[in-house]
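>>> coordinates only, no sequence provided:
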């Protein structure tokens, strides 16, 4: 059996006056593909934030890649966790190219005071080719469609050469075709790079083929975990949503 790479025990997380996670416990093993689903306000994004070392932990323990997150270990985790946030609105006038955006992902590994060298730029170019965006490398990031921006965001996260990949609503605002293309890309990258992947999503299409396990969240708690076959049923989903 694969080793545990993320171990959360009775975690309580708050933002100001609001408790976002309430006694959450979860073990994730190396190489798993986990889908996290639930209604708005369930704590899904907060769960990713906690794993990424940025949650305000009031109670409990969180161990990620052998590090106790509660003791502050951002430097140790920065290059080992790739994070793809929900896509923000990008000003089309922003003078940053696709290639430069992906290079931003290298700084977690390089450090902010080191300049990227030829090998780093080659790494960026290889990733752009891998996600099918090499032909748009010189285009301003704000000129891309939503699906194209999502591909760039995934490449930027992979530029860190992570062991864990966290994705927050990677198919939000995409049409059905774009959604399927992104999910296929995520699945291929997960397998090729032997990553441990957690994906928050509202879209249930394709999760049965994509995920090893689902985490269902509700009211800041983990409500159920199990295989897609066991949980993607009409009865369970009616109770969840």
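Yep, that arrived. Note that the coordinates shown come from a computational prediction; the quantities given were computed from them, not determined experimentally. Numbers count the residues shown, from 1 in each chain.
>>> contacts, neighbours, all on C-alpha from now
Fine.
>>> contact partners for residue 93?
140, 142 (Cα atoms under 8 Å, 6 or more residues apart in numbering).
>>> that one falls within a helix, correct?
No: applying DSSP: H, G, I helix; E, B strand; the rest coil, one finds residue 93 to be coil, outside a helix.
>>> distance of it relative to residue 78?
Look at residue 93 and residue 78: by Cα to Cα, to the nearest Å, they are 29 Å apart.
>>> can you check residue 210 too?
Counting by Cα to Cα - residue 210 and residue 78 are separated by 26 Å.
>>> for comparison:
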């Protein structure tokens, strides 16, 4: 569970969130939507612990750190990392005393790559990938963390149908595992799939609705 209580956050010259209070229940898929600048990314970064509230509080009722997947467009073009290395970074929090990754960690990373259909890209540099491939690598890194909370910032924005479908399958699988999913999106298809939709405007909640059904989907993993 993630409990956001009276949170305010502002950037120079602009308020992002104004006294926001929300609770994200365990195992529920919530999509946060709204226009650009409404506070979606700031809320997700606060829930992930990347930002600290300037007032109010964010409480996580889990001992594991949330897995936070940013948009592929925010990865530096000069980042010297292969797909395998990027995905294996998701296992770093599980290393005792910062020891090298063990066989189990590497297996979990391989499984995450297989789920996102990027096993054949394991030795490619992130900078040489298409946007959809890079996004799948970042989501595979998030899956490899095996966290109780998975936070996704516009995970399917600008992606083709095949990549979109693979990501939706992975999200469904995590929900079946009992993971809490918090996702920002403008996509009508993604919004319709959510159990709960929170709409922000000007850093405040203007709508908070639940969905009675969330159909399962399937896909064939293809290179």
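It's in. All values derive from a computational prediction rather than experimental measurement.
>>> let me know the TM-score between chain one and chain two.
Here the TM-score for the pair of chains, by TM-score structural alignment, normalised by the length of structure 2, is 0.85; 212 aligned residues with a Cα RMSD of 2.2 Å.
>>> residue 158 of structure 1 -> structure 2?
When structure 2 is aligned by TM-score structural alignment, residue 158 of structure 1 is paired with residue 143.
>>> mind giving me the packing neighbours of the longest helix along structure 2?
Looking across structure 2 with DSSP state H, the single longest helix is helix 161-176. If you count contacts as 3 or more Cα pairs under 8 Å, 6 or more residues apart in numbering; DSSP states H and E, helix 161-176 of structure 2 packs onto helix 131-144.
>>> how many neighbours does residue 157 of structure 1 have?
Residues near residue 157 of structure 1, counting by other Cα atoms under 10 Å, number 27.
>>> so what does residue 146 of structure 1 match up with in structure 2?
That one, residue 146 of structure 1, aligns with residue 131 by TM-score structural alignment.
>>> and for residue 218 of structure 1?
Per TM-score structural alignment, residue 218 of structure 1 is aligned with residue 201.
>>> quick one on the thing from earlier: now that the match of residue 146 of structure 1 has come up, it's in contact with residue 159, right?
Yes: counting by Cα atoms under 8 Å, residue 131 of structure 2 does reach residue 159; the two are 7.2 Å apart.
>>> between the two, tell me which one has more neighbours.
residue 131 (19 against 16).
>>> related to what we said a few turns ago, which residues does the match of residue 218 of structure 1 contact?
Contacts of residue 201 of structure 2 by Cα under 8 Å, 6+ apart are 34-35, 38-39.
>>> try 6 Å
residue 38 (Cα atoms under 6 Å, 6 or more residues apart in numbering).
>>> how much space between it and residue 149 of structure 2?
Distance from residue 201 of structure 2 to residue 149 of structure 2, by Cα to Cα: 24 Å.
>>> now swap in residue 10 of structure 2 and tell me
For residue 10 of structure 2 relative to residue 149 of structure 2 (Cα to Cα), the value is 25 Å.
>>> more neighbours, those two?
residue 149 (29 against 15).
>>> the more buried one and residue 178 touch, don't they?
No: using Cα atoms under 6 Å, residue 149 of structure 2 is not in contact with residue 178, being 9.2 Å away.
>>> picking up where we left off before, and the contacts of the longest helix of structure 2?
116, 156.
>>> name the residues of that helix that are buried.
In terms of neighbour count (16 or more other Cα atoms under 10 Å), helix 161-176 of structure 2 has its buried residues at 163-172, 174-175.
>>> and for stretch 83-97 of structure 1?
Quick answer for stretch 83-97 of structure 1 (16+ other Cα under 10 Å): 83-87, 97.
>>> which one of the residues you listed is nearest residue 65 of structure 1?
residue 83 (15.0 Å; Cα to Cα).
>>> which residue packs closest to that closest one, ignoring adjacent ones?
In space, residue 83 of structure 1 comes closest to residue 166 once its chain neighbours are excluded; the distance is 4.7 Å by Cα to Cα, 6 or more residues apart in numbering.
>>> what span of structure 2 is stretch 50-58 of structure 1 aligned with?
The aligned range for stretch 50-58 of structure 1 is 46-54, by TM-score structural alignment.
>>> end-to-end on that stretch?
Start-to-end, stretch 46-54 of structure 2 (Cα to Cα) is 10 Å.
>>> if I look at residue 238 of structure 1, how far off is residue 90 of structure 1?
With Cα to Cα as the criterion, residue 238 of structure 1 and residue 90 of structure 1 are 36 Å apart.
>>> go on, residue 210 of structure 1?
For residue 210 of structure 1 relative to residue 90 of structure 1 (Cα to Cα), the value is 29 Å.
>>> do the same with residue 170 of structure 1
16 Å.
>>> check residue 53 of structure 1 too.
26 Å.
>>> cool, and residue 32 of structure 1?
From residue 32 of structure 1 to residue 90 of structure 1 the distance is 32 Å (Cα to Cα).
>>> do the same with residue 214 of structure 1
31 Å.
>>> C-terminal to the longest helix of structure 2, what's the next element?
strand 180-184 (DSSP states H and E).
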